[in-house]
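**Student:** Take a look and give me a structure for this.
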Amino acid sequence: MPTLVIANKCYSSWSLRPWLLMKQLGVAFDEIVIPLDLPDTKKRVLTYSPAGKVPILIDGEVTVWESIAIMEYAGEAFGAPVWPEDRKARAMARSVAAEMHAGFTALRSACPMNLGKKYAQKDRGEAVARDVARFSEIVREARERFGAGGAFLFGAFTAADAMYAPLATRLDTYSFALDAGTRSYVDAILSLPTFQEWRSAALKESWIVDADEVDEEAIENFRKAA
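**Tutor:** Here you go, the predicted structure:
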């Protein structure tokens, strides 16, 4: 059975992506959690990958790092339907997944993933607003063209949804006002039993990463309620 090495579930958006995809598509794996921001974090991660970052998938003699590479490997090695079957849908799914990997820097920087808290709605700047608008545009186009078979971007859950899942959590955590279509998609991600499993584990973690704690008062603290 392969092993997925990840970081704190409360904060690690990159760890969430392949974990959620493999769980959702029924790929069995063991997991190793290495908490972020501790004196031995880097040393422990380096024992699994020379890149020194999580997530990392270890399958026998094969080591794969970077979220999209792990997802592609899951499709090849375990037969998981990682991408849509339709060629046109698959092309768009790969494009928006790569766009997520390289983009949305304003939103990702201003609004770190934090499943333990919820913050009030406020103006977070023009660059963040543009990222949110672009996400809504992706949701609208994908759902209109290819989403008839289910609640996700291309109907069934794919790697594209896994790539955007952490962004969906941010929109909820920071109380962004969303149009009905985008809100429906975000809710579909957050209501997944697999995501709920991840979030439940996240709220039980004792590790706090100060760099990922926004310096503003939370309107809800789920860690205290858990």
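**Student:** Every contact and neighbour count from this point should use C-alpha atoms.
**Tutor:** Noted.
**Student:** Which elements pack onto the longest helix seen in the chain?
**Tutor:** Counting by DSSP state H, the longest helix found in the chain is helix 126-146. In terms of contacts (3 or more CA pairs under 8 Å, 6 or more residues apart in numbering; DSSP states H and E), helix 126-146 is packed against helix 87-102, helix 105-110, helix 180-190.
**Student:** Pull out the buried positions in the second one.
**Tutor:** With burial defined by 16 or more other CA atoms under 10 Å, the residues of helix 105-110 counted as buried are 106, 107, 108.
**Student:** could these be laid out in CSV, adding distance to residue 140?
**Tutor:** Below are the buried residues of helix 105-110 laid out as CSV (distance: CA to CA, whole Å):
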residue, distance to residue 140
106, 21
107, 19
108, 21
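**Student:** Which one of the residues you listed is nearest to residue 45?
**Tutor:** residue 108 (22.8 Å; CA to CA).
**Student:** how many other residues sit next to the closest residue in space to the closest one that isn't next to it in sequence?
**Tutor:** Among residues not flanking residue 108 along the chain, residue 167 sits closest, at 7.7 Å (CA to CA, 6 or more residues apart in numbering). By other CA atoms under 10 Å, 23 other residues sit near residue 167.
**Student:** Let's compare: structure for the following, please.
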Amino acid sequence: MGSMTAPNSDAVQRCIIDALKNAGISAMDIDAINGHLTATAKDALEIENWTKALERNGKNFPYINSLKGLIGHCLSAAGSIECVATVLQLYEGFLFGNSNCNDLHPDIAALIDPLKVPLRTTYLRPNIVAKASFGFGDVNACLIFKNLITKSMNREELIDALRPIIAPYTTNDDAFGNLSENTDFIHDLQINSANLVDIVLDIEEKFDIIIDNFDMERMLNVKAAIDIIASKLQMK
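**Tutor:** Below you'll find the predicted structure:
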């Protein structure tokens, strides 16, 4: 049960889930979240609500940031201003860093990988970003923004775009941390063949491309994946 100032977790989660349904997307389609996050004791609860609504946690959680750490809380104007910031991130292909989050709350770190809370601007070219405002008196809103403008991506940007796709399937954190074109999915990242198929499917969904059996069989390392993605994007 919520109050004038305390959030109602059930209502917050339902708001997020309904936004996904209305947009016709799955939770795995979310690349990043621009949260309500006000630097209060309730931030950890907001993160928990996101993990439950999306059924994603740890390394599998989307990147998340909050504009309030940069410009403050604009109260009734906060949602509108932060929507503009979300659109700018999609258009320019970056995620701004979170200010004053060097000592991440331990309750948040227990729910999601701390790397999902970027501390500096990161050029990841998100495709879909969820923007939420959870206000006083359980006035909740969640909008889904999608980038409909296709821009050419260089190889480093493609590697950055592959990171959140690969993260849930690798068991070798060191190899993942040093991800490069030379990284082999099976030998370096220790990804099994079944999960390699999952990665191919996720790549198809992320980049809106179709990967045939021939390309699937040769997509055994990051370089091959980048070559295939780049060639498919050029044909669009």
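**Student:** Drop the TM-score for these two in here.
**Tutor:** For these two chains in superposition, a TM-score of 0.29 is obtained (TM-score structural alignment, normalised by the length of the first structure); 114 aligned residues with a CA RMSD of 5.9 Å.
**Student:** Pick the most buried one from the helices and strands packed on helix 126-146 of the first structure.
**Tutor:** Mean neighbour count (mean count of other CA atoms under 10 Å) peaks for helix 180-190 among those, with a mean of 18.
**Student:** relative to helix 126-146, how tilted is it?
**Tutor:** For helix 180-190 of the first structure against helix 126-146, the angle by axes from the mean of the first three to the mean of the last three CA atoms, to 10 degrees is 90 degrees.
**Student:** after helix 180-190 of the first structure, next one along is what?
**Tutor:** Of the helices and strands lying after helix 180-190 of the first structure in sequence (DSSP states H and E), the nearest is helix 193-203.
**Student:** following that following helix, which helix or strand comes up?
**Tutor:** strand 220-221.
**Student:** returning to that earlier point: now the angle from the longest helix of the first structure to helix 87-102?
**Tutor:** Relative orientation of helix 126-146 of the first structure versus helix 87-102 (the same axes, to 10 degrees): 160 degrees.
**Student:** Run through the neighbouring helices and strands of the helix or strand that helix 126-146 of the first structure is followed by.
**Tutor:** Sequence-wise, the next helix or strand downstream of helix 126-146 of the first structure (DSSP H and E) is helix 159-173. Contact here means 3+ CA pairs under 8 Å, 6+ apart; on that basis helix 159-173 of the first structure packs against helix 13-24, helix 87-102, strand 117-118, helix 180-190.
**Student:** swap the cut-off to 10 Å and go again
**Tutor:** Counting contacts by 3 or more CA pairs under 10 Å, 6 or more residues apart in numbering; DSSP states H and E, helix 159-173 of the first structure is packed against helix 13-24, helix 67-78, helix 87-102, helix 105-110, strand 117-118, helix 126-146, helix 180-190.
**Student:** and the ones you listed as JSON lines, adding distance to residue 196 of the first structure?
**Tutor:** Output for those, formatted as JSON lines (distance: least, CA to CA, whole Å):
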{"stretch": "helix 13-24", "distance to residue 196 of the first structure": "10"}
{"stretch": "helix 67-78", "distance to residue 196 of the first structure": "20"}
{"stretch": "helix 87-102", "distance to residue 196 of the first structure": "22"}
{"stretch": "helix 105-110", "distance to residue 196 of the first structure": "21"}
{"stretch": "strand 117-118", "distance to residue 196 of the first structure": "15"}
{"stretch": "helix 126-146", "distance to residue 196 of the first structure": "22"}
{"stretch": "helix 180-190", "distance to residue 196 of the first structure": "7"}
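**Student:** The second structure: helices as residue ranges?
**Tutor:** Secondary structure of the second structure by DSSP H: the helices cover 9-23, 43-54, 68-71, 78-92, 106-109, 155-166, 173-177, 193-207, 213-218, 222-234.
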